[in-house]
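Asker: fold the following and give me the result.
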Amino acid sequence: MNTKAIKMSTGDRVFVGFNYLFVIAATLVVLYPLIYIISASVSDPSTVQSGEMWLLPKGFTWEGYERILANQDIWMGYKNTIIYTVLAVIINLAVTIPCAYALSRPELYGKNFFVKFMMITMFISGGMIPTYLLIKQLGMLNSIWALLIPSATGVYNIVVTRSFFQTTIPRELEEAAIVDGCSDFRIFFQIVLPLSAPILAVIALFVGVGRWNGFMDALIYLSDRAKFPLQMILRELLILQDMSSNATASNASIQEVLNRKRELVGIIKYGIMIVSTLPIIVVYPFLQRYFVKGMLVGSLKG
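Answerer: Model prediction:
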């Protein structure tokens, strides 16, 4: 049957046209902030501050990126963020995957109770103050473990991974391996894990993006500036910009210096946004198909 010969009704054409308009509008809404940030990062600070630059660069300059490359605090934060993200992904995978696999096994007695018990923590939390006191009692204040251990896994990640094992890994394959004399550990490491690349990528993406963008726990638990992640350094720059914008000075030359610093902080801010999101932008296309599959797995009833 020739689908080209099928004529759309007026209602269908209106519906398709509306979809095109919606997609175009949504694309523009998403693209404009990205284009603006990129343009602002290479524009003259005065044009950004005054609002003259609203889309394309004006007064092209690399001054912001030059200052970013020369700022040791930014690179220190960048290094810390990379270390925290890599360790967080490794720890989460090491905890989440075995736990979810155990809960997916039909012979595990009381698995439904364990799942329901863990899901309670998704709705009820101890709160910030009890958590802080616990971290303090464990001696993890001002250490990277305060950022990694409390978030070593997540119930949502366990449930999604458990659903993946139940719906994707054939039980017959495990039974055949048992008949051949394989132990549980051998089945897990040599059969289950090689078939679990999609869910491993999904959990790594979830945890990696969350850790890369996180700063609240660092704000609460870290006091040593040498351990600050990049997001804390960016927060300091934003606070500095607000302070300089609210500062008043009677001397005209001092006020001019303050205004110049505010403009430079603004352009550095946009440059850091580009630098800080670049790794995620580079990695995401390689994990996108796994990400979509993982979201579909999470929608299945486990």
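Asker: contacts, neighbours, all on C-alpha from now
Answerer: Fine.
Asker: burial count for residue 1?
Answerer: 5 (other Cα atoms under 10 Å).
Asker: ok, now residue 132?
Answerer: 17.
Asker: how much space between it and residue 141?
Answerer: 9 Å (Cα to Cα, to the nearest Å).
Asker: okay, and the common contacts of the two?
Answerer: residue 221 (Cα atoms under 8 Å, 6 or more residues apart in numbering).
Asker: quick one: the helices in the protein?
Answerer: Applying DSSP state H to the chain gives helices spanning 10-41, 45-50, 63-70, 72-104, 111-119, 128-137, 145-148, 155-168, 171-179, 184-187, 197-213, 216-221, 230-246, 252-298.
Asker: out of these, flag the one nearest residue 56.
Answerer: helix 10-41 (5.5 Å; Cα to Cα).
Asker: now the closest one: how far from the chain's centre is it?
Answerer: 24 Å (Cα atoms, centre = their mean, to the nearest Å).
Asker: which strands and helices sit next to it?
Answerer: Applying 3 or more Cα pairs under 8 Å, 6 or more residues apart in numbering; DSSP states H and E, one finds that helix 10-41 contacts helix 252-298.
Asker: and the helix it packs on, how far out from the chain's middle?
Answerer: 12 Å.
Asker: I'd say residue 223 and residue 143 touch.
Answerer: No. Residue 223 sits out of contact with residue 143 when judged by Cα atoms under 8 Å, with a separation of 9.0 Å.
Asker: could you check how far the residue nearest the centre of the chain is from residue 296?
Answerer: For the chain, the residue sitting closest to the mean C-alpha position, by Cα atoms, centre = their mean, is residue 209 at 1.8 Å. Residue 209 sits 19 Å away from residue 296 when distances are taken as Cα to Cα.
Asker: before we compare anything, build this one as well:
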Amino acid sequence: MVETTQDRIFNIINYSLLIIISIIVLYPLFFVVIASISSPGAVMRGEVWLWPKDLTWVGYKRVFANKEILMGYWNTILYTVIGTAINLVMTVAAAYPLSRKDFMLRNTFTAMIVFTMFFSGGMIPTYLLIKNLGMLNSFWVMVIPGAVSVWNILIMRTFFQNGIPYEMQEAASIDGCTNMQILTRIVLPLSMPIIAVMILFYSVGHWNSYFTALIYLTDRAKYPLQLFLREILVQGQMQEMLDISADSLSNSLMDAEAIKYAIVIVANLPILLLYPFLQKYFVKGVMIGAIKG
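Answerer: Reported below is the predicted structural model:
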């Protein structure tokens, strides 16, 4: 096709806007990276803009020297990995039957599930339920109560309905496959885009979760990383990390500035590393699962 003048003008404007938006979105992350390895004094004076100044690793040294930060990091990894695995199993177990045309009560169960999106029991009844189940201050309180997301069930159900021809499932059934074999040998291998999307959604949710731990956990040995970060960044409880005294108040404040930027990088690095591997599935999974049907 011959590109017209209007097409060239549109492309120039479009690419220019995309470049500007990309810079606006990426610069804060870039700034945090260079600020985390720059002199805290230079950062506080506003001298760090495009490249680091007076390289220092004091922020990262302080973070990794704190045993609670490392313990919270390990706890968060466990909560994220095990919680995401449970989420995937439960979501597939709910979405697949609801996508089958031969499941007579699928509309009834779908309505019952959707009802919970708009009405919940509330915080206090939920807390009492968790207490009666004996899950307070336990590992499972971080992964069981949120094991299923209704919205994600609907997305996956829609993908199963529109992304996988029902005729393939009928053919497999005629060949003697059971429902479980159809799910494991046909449906799931063809559902990698939506599974990748679910992994990203659930893992990010678990990684950033702190409110559940704030309500149900009292043992600091079970705290996730985000709860320790909340104490440091929001409540300003940095005495143990910085060992603040009257003689070293200025240096401690400088170290606190470096720690804040280092913590942001440490907390977000696993998710930033995960996304590129799932990116090729992400757009396809969201488009097929959320728009069709």
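Asker: now distance to residue 57 of the first structure too, for the helices of the first structure, in TSV please.
Answerer: Below are these laid out as TSV (distance: least, Cα to Cα, whole Å):
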stretch	distance to residue 57 of the first structure
helix 10-41	5
helix 45-50	9
helix 63-70	13
helix 72-104	24
helix 111-119	49
helix 128-137	43
helix 145-148	38
helix 155-168	42
helix 171-179	58
helix 184-187	57
helix 197-213	27
helix 216-221	33
helix 230-246	21
helix 252-298	12
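Asker: residues contacting the closest residue to residue 208 of the first structure other than its chain neighbours?
Answerer: Setting aside the residues directly before and after it, residue 208 of the first structure is nearest to residue 85 in space (Cα to Cα, 6 or more residues apart in numbering), at 5.5 Å. Neighbouring residues of residue 85 of the first structure by Cα under 8 Å, 6+ apart: 207, 208, 211, 212.
Asker: in space, what's closest to the third one - neighbours in sequence excluded?
Answerer: In space, and not counting its chain neighbours, residue 211 of the first structure is closest to residue 85: 5.5 Å by Cα to Cα, 6+ apart.
Asker: map that neighbour across to the second structure for me.
Answerer: If you follow residue 85 of the first structure across to the second structure using TM-score structural alignment, you land on residue 80.
Asker: separation between its match and residue 71 of the second structure?
Answerer: 14 Å.
Asker: cool, residue 77 of the second structure as well?
Answerer: Distance from residue 77 of the second structure to residue 71 of the second structure, by Cα to Cα: 10 Å.
Asker: quick check: neighbours shared by the two?
Answerer: Joint contacts of residue 77 of the second structure and residue 71 (Cα under 8 Å, 6+ apart) do not exist.
Asker: quick one on the thing from earlier: show me what the residue nearest to the centre of the first structure aligns to in the second structure.
Answerer: Using TM-score structural alignment, residue 209 of the first structure sits opposite residue 204 in the second structure.
Asker: for that match, which non-adjacent residue is closest in space?
Answerer: residue 271 (6.9 Å).
Asker: residue in the first structure paired with that neighbour?
Answerer: Going residue by residue (TM-score structural alignment), residue 271 of the second structure aligns to residue 280.
Asker: does its match touch residue 210 like I think?
Answerer: No. With contact defined as Cα under 8 Å, residue 280 of the first structure does not count as touching residue 210 (10.8 Å).
Asker: show me the common contact partners of these two, please.
Answerer: In contact with both residue 280 of the first structure and residue 210: no residue, using Cα under 8 Å, 6+ apart.
Asker: how much space between the aligned partner of residue 35 of the first structure in the second structure and residue 51 of the second structure?
Answerer: Under the alignment (TM-score structural alignment), residue 35 of the first structure maps onto residue 30 of the second structure. From residue 30 of the second structure across to residue 51 of the second structure, the span is 9 Å (Cα to Cα).
Asker: same check, this time on residue 24 of the second structure
Answerer: 17 Å.
Asker: same thing with residue 10 of the second structure?
Answerer: When residue 10 of the second structure is compared with residue 51 of the second structure (using Cα to Cα), they lie 33 Å apart.
Asker: and residue 140 of the first structure, what's its match in the second structure?
Answerer: Taking TM-score structural alignment, residue 140 of the first structure has residue 135 as its aligned residue in the second structure.
Asker: how about residue 269 of the first structure?
Answerer: Residue 269 of the first structure maps onto residue 260 in the second structure, by TM-score structural alignment.
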